[in-house]
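[1] Sequence first, then the predicted structure:
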Amino acid sequence: MAPIKTCVLGVGLGGLTFHVPFVLARPTLFKLHAVMERNPQGPGGKLQARFGEEAAKGVIIHRDIDAVLADPEVELVVISTPSETHYELAKKSLQAGKHVLVDKPVTAYFSQAEELGALAKSKNLVLYPFQNRRWDSDFLTLRKLLDLPADDPKSLGTLFEFESRFDRYRAELKGSWKDQARPASGLTYDLAAHTMDQALVLFGRPQKITAFVENIRGLGSKEVDDCFTIFLHYPGQKAASGVQPQSLKVILRGHILSVRTPQIRYVVRGTRGTFSKGGVDVQEDQLKVIPSPAAIGTTAEYGVEPEEIWGTVENLGPDGKVVRSVWPSTERGAYVGLYENVAAVIRDGAEQAVKWEQSATVIELIELAYKSAKEERTLEVPARA
């Protein structure tokens, strides 16, 4: 079938790092038909400045969303603009009959996410959330560990604590729209949107939520948080060993003043062992400097984590002593897998690897996290079909 003619809205860091490269990397699946850039400098704008004249050749630069939606050639709209604009741009695109891929956070409010989902369904259009970190090398590798059979000597047993973190050190404001008090701004919307999604993939919908959200640096608007700790509460499950943890606690953290190298990424504790890992998936850093999208998935280094940030497993051996071993990051990071699935959904009617309802739940839980922090109490998560 013909490649899907795509328009990327926004050619800042997000658009040029996480979207344009994958559209260009799969020419049999996608054609970069246009981008939206309000004030392009030069004939090819930022696209040409980043990837060269050949990549920008024939790509239309639309100045606003009305021009994009009036273009009958555009089949897929990719939204990589400031978070507060996602809902409006997605709604207009769906109303115009376009398929839509939306960067995270998909909306500022759960009600908006529900509305968009219903609109896409009524028009039989694909509405896809860009939850790329399901294709992180370390997350894919961790899933293999958690899938080990109970009798494997490296099995963690029954989990009772799962900690997932995105910490960094930044003592000053970044100086972008993310520092401003707008809908869907703040570190929780920015990074918990990833860790929350991964938690839902692994454990499903929690029963309760307890959150602590604050502006710990005291910089800028106090309404823009730069630090969060979110507890998701799950009921305990009976372990094969007979040990029965009372509950599973999923702890999601993001801290802006963490001085550590590498930063902690995961700490997972079970009845038979503990997994710990530092560092983050390498794809973002690689994509920022990649000379050509053709290198995605084709070079030996792409998506491969260095050994120094591989995780470790510590298990109790038969003699009761702790056995420590490396758990290699054998799974190559592959954000392009998300784009390949988008193409399969649009062209072949395949099942979405990331369902819209899942990302809507992420927004629902983020809203509950803010409410929990504000009211200083644990909240019930309402059951949904």
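    All right, it came through fine. Numbering: from 1, shown residues only.

[2] hey, let's count contacts and neighbours off CA atoms from now on
    Will do.

[3] Can you show me the helices along the stretch 51-200 of the chain?
    Using DSSP state H, counting those that start in this stretch, the helices of the stretch 51-200 of the chain run over 53-56, 65-69, 86-95, 110-123, 137-146, 187, 193-203.

[4] Remind me what the lengthiest helix in the chain packs against, helices and strands.
    Secondary structure of the chain per DSSP state H: the longest helix is helix 356-375. Packing contacts for helix 356-375, counted by 3 or more Cα pairs under 8 Å, 6 or more residues apart in numbering; DSSP states H and E, involve helix 110-123, strand 127-130, helix 193-203, strand 208-214.

[5] Buried ones in the first one, by neighbour count?
    Within helix 110-123, the residues scored as buried using 16 or more other Cα atoms under 10 Å are F110, Q112, A113, E114, L116, G117, L119, A120.

[6] Where do the strands of the stretch 201-350 of the chain begin and end?
    208-214, 227-235, 247-255, 264-270, 273-278, 311-316, 322-327 (DSSP state E, counting those that start in this stretch).

[7] for the ones you listed, which one sits closest to V381?
    strand 208-214 (5.1 Å; Cα to Cα).

[8] what residues does the closest one touch?
    188, 222, 224-234, 365, 368-370, 372-373, 376-381 (Cα atoms under 8 Å, 6 or more residues apart in numbering).

[9] gap between stretch 78-89 and the chain center?
    Relative to the centre of its chain, stretch 78-89 is centred 15 Å away, using Cα atoms, centre = their mean, to the nearest Å.

[10] From start to finish, how long is it in a straight line?
    10 Å (Cα to Cα, to the nearest Å).

[11] and if you look at stretch 6-14?
    Stretch 6-14 has an end-to-end distance of 16 Å (criterion: Cα to Cα).

[12] buried residues in it?
    For stretch 6-14, a neighbour-count test (16+ other Cα under 10 Å) marks T6, C7, V8, L9, G10, V11, G14 as buried.

[13] just checking, which of those residues belong to helices?
    Reading helices off the buried residues of stretch 6-14 with DSSP H, I get G14.

[14] Let's have the buried residues of stretch 6-14 in JSON lines, adding distance to V23.
    Below are the buried residues of stretch 6-14 laid out as JSON lines (distance: Cα to Cα, whole Å):
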{"residue": "T6", "distance to V23": "8"}
{"residue": "C7", "distance to V23": "10"}
{"residue": "V8", "distance to V23": "9"}
{"residue": "L9", "distance to V23": "13"}
{"residue": "G10", "distance to V23": "14"}
{"residue": "V11", "distance to V23": "13"}
{"residue": "G14", "distance to V23": "13"}
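
[15] Structure two is appended below for comparative analysis:
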Amino acid sequence: MQLVKVGLCAFGMSGKVFHAPFLKQHPGFFLTAIVERSKEESKIDYPDATIYRSVEEMLKNADLEVVVVNTPVQTHHEYVKMALEAGKNVIVEKPFTVTVSEAQELVNLAESKNLFLSVYQNRRFDRDYLQVQKILAEGKLGNIKEVEIRFDRFRTEPSAKEHKENPELSGSGSVHDLGSHLVDQATQFFGYPEKLFADVFSMKGENFANDYFEIILYYKDKLRVRLKSSVFTKEDHYAYKIHGSNGSFLQERTDDQENELVAGAIPTYGENWMKPLKEADGILNYFNENSVTERILTSSEPGNYMNYYQQIYEHIVFGYALPSLGNEVVQNMKIIEAALESSDKGKIIDLN
């Protein structure tokens, strides 16, 4: 099997949970370099990786084919550009960059150097997202009329991460953080909307970055897609509500990969490492082909973040399609920027 050498730009939560474990377990990757500015925590689980004290040092000295940029979003533009100019393919954490113009510059740079640039949209590999995708593909709901996608938390106290909490920093707040997932899912399901209206603010107060948003996406044929998130949600909602001309589907957010990884679970290659659910996590209520109402409790199949890295590997080795390529995610960032503008001006924004 061809071995692809990878460097990781940071070993914080993202590196420890979402990237390093999968790179280690996938037989086609070799995690050969990790940036830790002062510590050496990665030596425990990744003794074969060389520790570098800066991204610049790693790019100068390490023999790498792929660089994972998983630093705070405010640094993404600088580090992705640096890696591309060093001749490296890049995986960058969502939401890609702070602004659309930064993201487009990087996409153009990657294309000019014949390098790939992929945004790590791991929630496309969540069990709940995949279940909704399956239900929509089956067509049982008829013409989709109204959709709500939520990603809520109960975190009433600010985190210690200034790059996420400081309202003075561009790219901080929930719209760039969780909103990047919801916008991505909406565009994956339904394509690019025509217009939007948004309400964005901080429930914790004006000294903190936005932690609440509601974005209404306007599609042709009168489809409305509502994206919502709040950090003051103690009781869970259905994360997905899909209503069509022939019925409805409600889906809970049940993917537990992040929690399992934080708790120390080791993902496996070549099989689903998450267990099947013991209870149903969705409700499908629709008219069947005989015009008889069927109400079915559904259970989603396990998701697997390893599939993201498998697709990256297959792109490198076999030339298969690249997952969440940069110029695709630039479109999502246009929606994020428009949402902030809409909330600030209190008006509908035309996306065309």
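    Structure received. Note that the coordinates shown come from a computational prediction; the quantities given were computed from them, not determined experimentally.

[16] about what we covered before: of the buried residues of stretch 6-14 of structure 1, which belong to strands?
    Of the positions in these, T6, C7, V8, L9 sit in strands, assigned by DSSP state E.

[17] I'd like these as CSV, with distance to E340 of structure 1 appended.
    Shown next, in CSV, are those (distance: Cα to Cα, whole Å):
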residue, distance to E340 of structure 1
T6, 14
C7, 16
V8, 16
L9, 19
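
[18] re earlier: let me know which of the helices of the stretch 51-200 of structure 1 is tucked in deepest.
    Of the helices of the stretch 51-200 of structure 1, the one with the most neighbours on average (mean count of other Cα atoms under 10 Å) is helix 187, at a mean of 23.

[19] what's that helix in contact with?
    With Cα under 8 Å, 6+ apart, helix 187 of structure 1 has contacts from V224, D225, D226, C227, F228, G254.

[20] Name the nearest residue to H181 of structure 2, ignoring sequence neighbours.
    Distance criterion Cα to Cα, 6 or more residues apart in numbering; nearest residue to H181 of structure 2, sequence neighbours excluded, is R123 at 6.6 Å.

[21] Nearest to V100 of structure 1, out of the strands of the stretch 201-350 of structure 1?
    Smallest distance to V100 of structure 1 across the strands of the stretch 201-350 of structure 1 (Cα to Cα): 28.6 Å, for strand 247-255.

[22] got the angle for the closest one vs helix 193-203?
    Interaxial angle, strand 247-255 of structure 1 versus helix 193-203 (axes from the mean of the first three to the mean of the last three Cα atoms, to 10 degrees): 160 degrees.

[23] Does anything pack onto strand 247-255 of structure 1? Which helices or strands?
    Judged by 3+ Cα pairs under 8 Å, 6+ apart, strand 247-255 of structure 1 is in contact with strand 159-165, helix 193-203, strand 227-235.

[24] how about the contacts of helix 187 of structure 1 in a markdown table, adding distance to F203 of structure 1?
    Putting the contacts of helix 187 of structure 1 into a markdown table (distance: Cα to Cα, whole Å) gives the following:
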| residue | distance to F203 of structure 1 |
| --- | --- |
| V224 | 29 |
| D225 | 26 |
| D226 | 26 |
| C227 | 24 |
| F228 | 20 |
| G254 | 20 |
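
[25] Show me the two of the residues you listed that sit farthest apart.
    For the contacts of helix 187 of structure 1, the farthest-apart pair by Cα to Cα is V224 and G254; their separation is 13.5 Å.

[26] so what's the aligned partner of V175 of structure 2 in structure 1 closest to, chain neighbours aside?
    Aligned by TM-score structural alignment, V175 of structure 2 pairs with T188 of structure 1. Spatial nearest neighbour of T188 of structure 1, excluding adjacent residues (Cα to Cα, 6+ apart): F228 at 6.4 Å.

[27] Mind telling me what the one you found corresponds to in structure 2?
    Checking TM-score structural alignment: F228 of structure 1 goes with F213.

[28] And for R347 of structure 1?
    Aligned partner of R347 of structure 1 by TM-score structural alignment: V317.

[29] which residues does that match contact?
    V317 of structure 2 is in contact with Q2, counting by Cα under 8 Å, 6+ apart.

[30] Please determine how far it is located from G28 of structure 2.
    Taken as Cα to Cα, the span from V317 of structure 2 to G28 of structure 2 is 10 Å.

[31] Look up the residues that both of those two are in contact with.
    Listed as contacting both V317 of structure 2 and G28 by Cα under 8 Å, 6+ apart are Q2.

[32] coming back round to it: nearest to E351 of structure 1, of the ones in strands among the buried residues of stretch 6-14 of structure 1?
    The closest of these, once distances to E351 of structure 1 are taken by Cα to Cα, is T6, at 20.2 Å.

[33] Make sure that closest one is actually in contact with A34.
    Yes: counting by Cα atoms under 8 Å, T6 of structure 1 touches A34, with 6.6 Å between them.

[34] residues shared between the contacts of the two?
    The contact sets of T6 of structure 1 and A34 overlap at V74 (Cα under 8 Å, 6+ apart).

[35] could you dump the helices and strands packed on strand 247-255 of structure 1 to TSV with distance to L287 of structure 1?
    Output for these, formatted as TSV (distance: least, Cα to Cα, whole Å):
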stretch	distance to L287 of structure 1
strand 159-165	22
helix 193-203	18
strand 227-235	26
